[in-house]
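In: no sequence on this one, just coordinates:
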């Protein structure tokens, strides 16, 4: 909850559990819609004048007449990889091209949409924002930022990618209407609800990072770094993802993004093993050599290594809890620097980096980042920047927030002091190591070992 001055008033959260098993990473779609309605009801009771919705991306659900036909297939699920092997030869060939490749690569939401649509002919299949829009308002709409990441809508024109739709055999798929970020509010159970915003794009808005020279890093479930662009998108973006941060009549704010999936979940798991985040930081400061950790659960997006999975490397006779904690910080730093360096090279560098998300509250990690990137680093006081960005968009659509405050909002930031004496020079070596771990042969052998161990 935010006040009229955009300052944080209160915070309330409910967990949406993951359902794991056999490479599947789902969430219960019925529980999801129930949680959202619960939040809207609480907002109404609390006297909120308008509610914003920030929605996680790359996750797909099928439904018919208001009823989900299964779980939400999240962005960490392996079904996109599986569906790629089933594509027609022409579609697989097109996935190697620079223009259409991102929409057809393993892990693209378009492949999951195809899989669910072929399993449920005639159903509506889309990312979570379309599902929520339909069930909450009765209108099948999508946020432009979300739609542009499905692989079926062009981020350049915000129109359907007819060639991709044809290659995937999705000619009969119903597409949602795009809901720009100035669209009038909807009434849901008596509460005024603003346009939806993709979570990472909402974080860029909430951190006031829509102008060139300011990079945004969200350290949450995944590690996402976004760089705003002046003007339009370049045609070729390499392993970086073109994104739509904000879509208004006459102005679309674009950016480039790189990410690593599951970094925050790795931290959560290690913190449980070590006895909490405080213990993790204490152990990382103890003497000892690090055992570098690859903090990736569902592939690396930048550079594009879809088969990469997490690993603990360099376990030696002197291995301790400190080795593990140091290795996690080191691996996360090197992963972040790999993405940051790619983005900086594309946009000509940065003046500052603004960080948010739950992991940004870890002082050692934040200070290590400040030492490594070579520019000023600021941490968000309100670390849930996606919620703040969604509130700003909803406020703008309702006339409560000015256009100036939407594009350049007041943000409470604290400058992060760098660690003295920290020098990182192993980024190139890290990339070589990642390539070895991300090879198809390595992944295949790892799966064979897992299956044989399970059978025994």
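Out: Now that the structure is in, tell me what you want to look at. Predicted, not measured: the structure shown is a model, and the values here were computed from it. Residues are numbered from 1 along each chain as shown.
In: going forward, measure contacts between C-alpha atoms and count neighbours the same way
Out: Fine.
In: so residue 210 sits against residue 406, correct?
Out: No. Between residue 210 and residue 406 there is no contact under Cα atoms under 8 Å: 9.7 Å.
In: how many other residues sit next to residue 236?
Out: 11 (other Cα atoms under 10 Å).
In: make sure I have this right: it is in a strand.
Out: No. Counting by DSSP: H, G, I helix; E, B strand; the rest coil, residue 236 is not part of a strand but coil.
In: tell me the contacts of it?
Out: 98, 99 (Cα atoms under 8 Å, 6 or more residues apart in numbering).
In: put this beside the first:
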């Protein structure tokens, strides 16, 4: 059994090839352009993403099945007859619908979205992006009038063009704010709220199942990238959790068959996956800006090579009253404040570039710790927390995260857990329960907390003060 997993992320597309003997390799990876055409707007070229997915499929060679993981909330419009994109991809980070969201919130529409979708009103989710396209894109409106409009997340676009089957999976649908979390179907009231014709949306399918064929090869799984990572980490029991530090930092903890609704703490109930008829739920909390913050610092010239920010001789910056809040795209869980602004506090004329970088790493870690704190009040997150992504390779960052969370952090030498989780789900779709790939749990590295609890509390209090100053800035 040889499986290809297409990992289509915010900054790149890659393909991992895995087999039942545990052999894995990235066969191809390619970055794509991020467009920031206006302040708060983030777009991708739909055709560029599709070309990159096709290149990855070609690079994988002969395989028995294909899995596809996607960005989640990123979405677009296209023509059902020609397959032509009618818009660019509006990326999950995009904030263009904030003013409209504020209007809906003033009308108490969030009561409906929390009740039906389990999600707060936020520009993050796909629903308002679809509504924006219908309001502002003439080609989209013309296609709707002619009866040929399709609206969907990127997975549905890829599947439509590659297999001829326009479909989305339940995990992705649960991130749109248009799916009723209890029924796993598109909700007509939510669609009316955002002005989205339900007939333009793709059918919702289980995560593991039939999504058509690319050539002769079946596509047997489709899933949001964060849920793929959760599966790739080996999380299967209630309370198992992971954080993936990619463009953003996203934590998920399994809640089993229970939908956990705690909007006051900023946590989002979501679908972890559906295999056969069994739906497994999770709670989700995110930090919008993680590795994107580090990339920004690199572009700014604060450091040259990543090795420069892997260790620091000075004590933690937060202990010296230098704090950074990573809110370039606003604050997500547990604050949900898109008007927040990124900031440094505590700089002096003697502050160095290294100290600024040190404080950035600490700010990302403490933002992630805020998310886990919110989760453990309701889920009982396990004492060992598994992480992956680029920042999981930074020893200073991981140790600081262990310190501020006061729990063991687990990293692995194998970092492609998102793609591997997608491959494991695709193997399950190909062969049923017998189609399992071995868990990649070898070569683990444990980081134990080593700072006094009183010191950590002081750091966290200082960071909370900084976060409060960043709120409602825009």
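Out: Arrived safely, thanks for sending. Just so it is clear, the model here is predicted, and its values are computed rather than measured.
In: TM-score for the pair, please.
Out: Here the TM-score for the pair of chains, by TM-score structural alignment, normalised by the length of the first structure, is 0.88; 434 aligned residues with a Cα RMSD of 2.4 Å.
In: residue 210 and residue 406 of the first structure: who's more crowded?
Out: residue 210 (26 against 21).
In: please say which position in the second structure that one maps to.
Out: Superposed on the second structure with TM-score structural alignment, residue 210 of the first structure falls opposite residue 236.
In: pull out the buried positions in stretch 219-226 of the first structure.
Out: 219, 220, 221, 222, 223, 224, 225, 226 (16 or more other Cα atoms under 10 Å).
In: ditto for stretch 56-74 of the second structure
Out: Residues 56-57, 59-60, 63-74 are the ones in stretch 56-74 of the second structure that count as buried (16+ other Cα under 10 Å).
In: just give me the longest strand of the second structure.
Out: The residue-count maximum for a strand in the second structure (DSSP state E) belongs to strand 278-287.
In: where does that strand end up in the first structure?
Out: Using TM-score structural alignment, the partner range for strand 278-287 of the second structure is residues 251-260.
In: related to what we said a few turns ago, what sits up against the longest strand of the second structure?
Out: Counting by Cα under 8 Å, 6+ apart, residues outside strand 278-287 of the second structure touching it are 248-260, 266-274, 331-334, 364, 367-368, 371-372, 375.
In: that one vs the first structure, mean deviation?
Out: Strand 278-287 of the second structure, aligned to the first structure and superposed, deviates on average by 0.7 Å (mean Cα distance after the TM-score superposition for the first structure).
In: any buried residues in that strand, and which?
Out: 279, 280, 281, 282, 283, 284, 285, 286, 287.
In: same check on stretch 385-400 of the second structure?
Out: 385-389, 391-394, 396-400.
In: first vs last residue of that stretch, how far apart are they?
Out: With Cα to Cα, to the nearest Å applied, stretch 385-400 of the second structure spans 14 Å between its terminal residues.
In: which residue numbers in the first structure does it align to?
Out: So stretch 385-400 of the second structure sits over residues 353-368 in the first structure, by TM-score structural alignment.
In: swap in stretch 64-71 of the second structure?
Out: Using TM-score structural alignment, stretch 64-71 of the second structure pairs with 49-56 in the first structure.
In: what does that stretch rub up against?
Out: 40, 43, 128-129, 191-200, 202, 386-387, 389-395, 398.
In: measure residue 331 of the first structure to residue 210 of the first structure for me?
Out: Distance, residue 331 of the first structure to residue 210 of the first structure, by Cα to Cα: 28 Å.
In: before we move on, what about residue 219 of the first structure?
Out: Distance from residue 219 of the first structure to residue 210 of the first structure, by Cα to Cα: 18 Å.
In: and if you look at residue 55 of the first structure?
Out: From residue 55 of the first structure across to residue 210 of the first structure, the span is 19 Å (Cα to Cα).
In: same deal with residue 32 of the first structure?
Out: If you go by Cα to Cα, the gap between residue 32 of the first structure and residue 210 of the first structure works out to 30 Å.
In: next one: residue 341 of the first structure
Out: 19 Å.
In: just to revisit the earlier point, the contacts of strand 278-287 of the second structure in helices, which ones?
Out: By the criterion of DSSP state H, membership of the contacts of strand 278-287 of the second structure in helices covers 364, 367, 368, 371, 372, 375.
In: now residue 29 of the second structure. Nearest residue, chain neighbours left out?
Out: residue 14 (4.1 Å; Cα to Cα, 6 or more residues apart in numbering).
In: over to residue 78 of the first structure?
Out: Per Cα to Cα, 6+ apart, closest to residue 78 of the first structure is residue 23, 5.5 Å.
In: I'd say the one you found and residue 80 touch.
Out: No. Residue 23 of the first structure lies out of contact with residue 80 (Cα under 8 Å); the separation is 10.8 Å.
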